[in-house]
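>>> this one's structure only:
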């Protein structure tokens, strides 16, 4: 790829590419909240069309969850995971990731939690 840019702009682009190359091998988890896998993994998910499907919790944080499901609503869709209101933030290979409208409190968040 050839980029036509001023010397200063080209230097900034090269610096950015070097930074991205350096981070490419970084496999550390950069999510802000710690993740757990609850004992009870099965959860009902109410989709935007009011259809309810069963999903499996891949992992759970105080602010959201990754869910394995064959149904994949679009990002930005409002869903209900168990009794928690959530928004789909992305689709994954196995399902969706959601952010809860109200996060868990640290006192109630543990492997025994039931959505």
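Perfect, I can see it now. Computed from a predicted model, the values in this text were never measured in an experiment.
>>> only C-alpha atoms for contact and neighbour calcs from this point on.
Will do.
>>> ok, the nearest residue to residue 61 once chain neighbours are set aside - contacts?
The spatially closest residue to residue 61, leaving aside those adjacent along the chain, is residue 35, at 4.7 Å (CA to CA, 6 or more residues apart in numbering). Each residue near residue 35 by CA atoms under 8 Å, 6 or more residues apart in numbering is listed here: 59-61.
>>> and the gap between the residue lying closest to residue 113 once chain neighbours are set aside and residue 11?
Counting by CA to CA, 6+ apart, residue 113 lies nearest to residue 38, which is 6.5 Å off, once chain neighbours are set aside. Separation of residue 38 from residue 11 (CA to CA, to the nearest Å): 48 Å.
>>> So which residues of this structure form strands?
For the chain, the strands defined by DSSP state E occupy 42-46, 52-60, 64-68, 78-81, 84-91, 95-100.
>>> closest one to residue 109 among the ones you listed?
Comparison of these against residue 109 by CA to CA identifies strand 52-60 as nearest, at 9.4 Å.
>>> A further structure is provided below for comparison with the first:
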């Protein structure tokens, strides 16, 4: 989180919080600071805090917050709440190349043996994206053509399914049929 810090002897300077722990708050700044300096810091979305510099090495410095461990605990809670509010989900890394096959219509067989028609949006060695009119539960095992797969995600009118036994990457091409 960005912070604006100052004291009576030093002009305002910017810093970025890099860690919050029982030791204090660690910042990074282009300003060169000295241990023992008192600071007032305004941290975006957190507020004002009074602190003392405990360590300063290169561009990093660590402060202890006035008010003791309870003040630091409250700050840590605020930082955790802010990080949760961001809802950062890691991006899915696609391992296998996806293609759109020429044969897009496929028979999808559900757990109970019911067969429905599916439309292949794309396919890779590890999975398939299908448009299906039937509601499928995440985790359900389905058969896509001759290949068993597990439903992993939903999207509008369709599902993403991972093959229980992936194809060899060389077997995935436009002319393939499931």
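That came through fine. Model, not experiment: these values are computed from the prediction.
>>> wait, doesn't the residue nearest to residue 113 of structure 1 sit right on residue 56?
No. Residue 38 of structure 1 lies out of contact with residue 56 (CA atoms under 8 Å); the separation is 10.3 Å.
>>> Report the set of residues contacting both of the two.
Joint contacts of residue 38 of structure 1 and residue 56 (CA under 8 Å, 6+ apart) do not exist.
>>> Could you find the counterpart of residue 37 of structure 1 in structure 2?
In structure 2, residue 37 of structure 1 lines up with residue 100, judged by TM-score structural alignment.
>>> From residue 174 of structure 2, how far off is that match?
Look at residue 100 of structure 2 and residue 174 of structure 2: by CA to CA, they are 6 Å apart.
>>> Name the residue closest to the centre of structure 1, please.
The centre of structure 1 sits closest to residue 97, judged by CA atoms, centre = their mean, with a distance of 4.0 Å.
>>> Can you find the partner of that one in structure 2?
Using TM-score structural alignment, residue 97 of structure 1 pairs with residue 160 in structure 2.
>>> Quick one: residues contacting the closest residue to that match other than its chain neighbours.
Spatial nearest neighbour of residue 160 of structure 2, excluding adjacent residues (CA to CA, 6+ apart): residue 129 at 4.5 Å. The neighbourhood of residue 129 of structure 2, defined by CA under 8 Å, 6+ apart, consists of 120-123, 158-161.
>>> preserved in structure 1, out of the residues you listed?
Here is what carries over to structure 1 from these, by both residues aligned by TM-score structural alignment, their matches' CA atoms under 8 Å: 120-123, 158-161.
>>> Count the neighbours of the residue in structure 1 that residue 122 of structure 2 lines up against for me.
Using TM-score structural alignment as the criterion, the counterpart of residue 122 of structure 2 in structure 1 is residue 59. With neighbours defined by other CA atoms under 10 Å, the count for residue 59 of structure 1 comes to 17.
>>> Show me what the longest strand belonging to structure 2 is packed against.
Across structure 2, the strand with the greatest residue count (assigned by DSSP E) is strand 47-57. Where contact means 3 or more CA pairs under 8 Å, 6 or more residues apart in numbering; DSSP states H and E, strand 47-57 of structure 2 is packed against strand 38-43, strand 60-65.
>>> May I see the ones you listed arranged in JSON lines, with distance to residue 2 of structure 2 and mean neighbour count as well?
As requested, those are exported to JSON lines (distance: least, CA to CA, whole Å; neighbours: other CA atoms under 10 Å):
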{"stretch": "strand 38-43", "distance to residue 2 of structure 2": "6", "mean neighbour count": "19"}
{"stretch": "strand 60-65", "distance to residue 2 of structure 2": "14", "mean neighbour count": "22"}
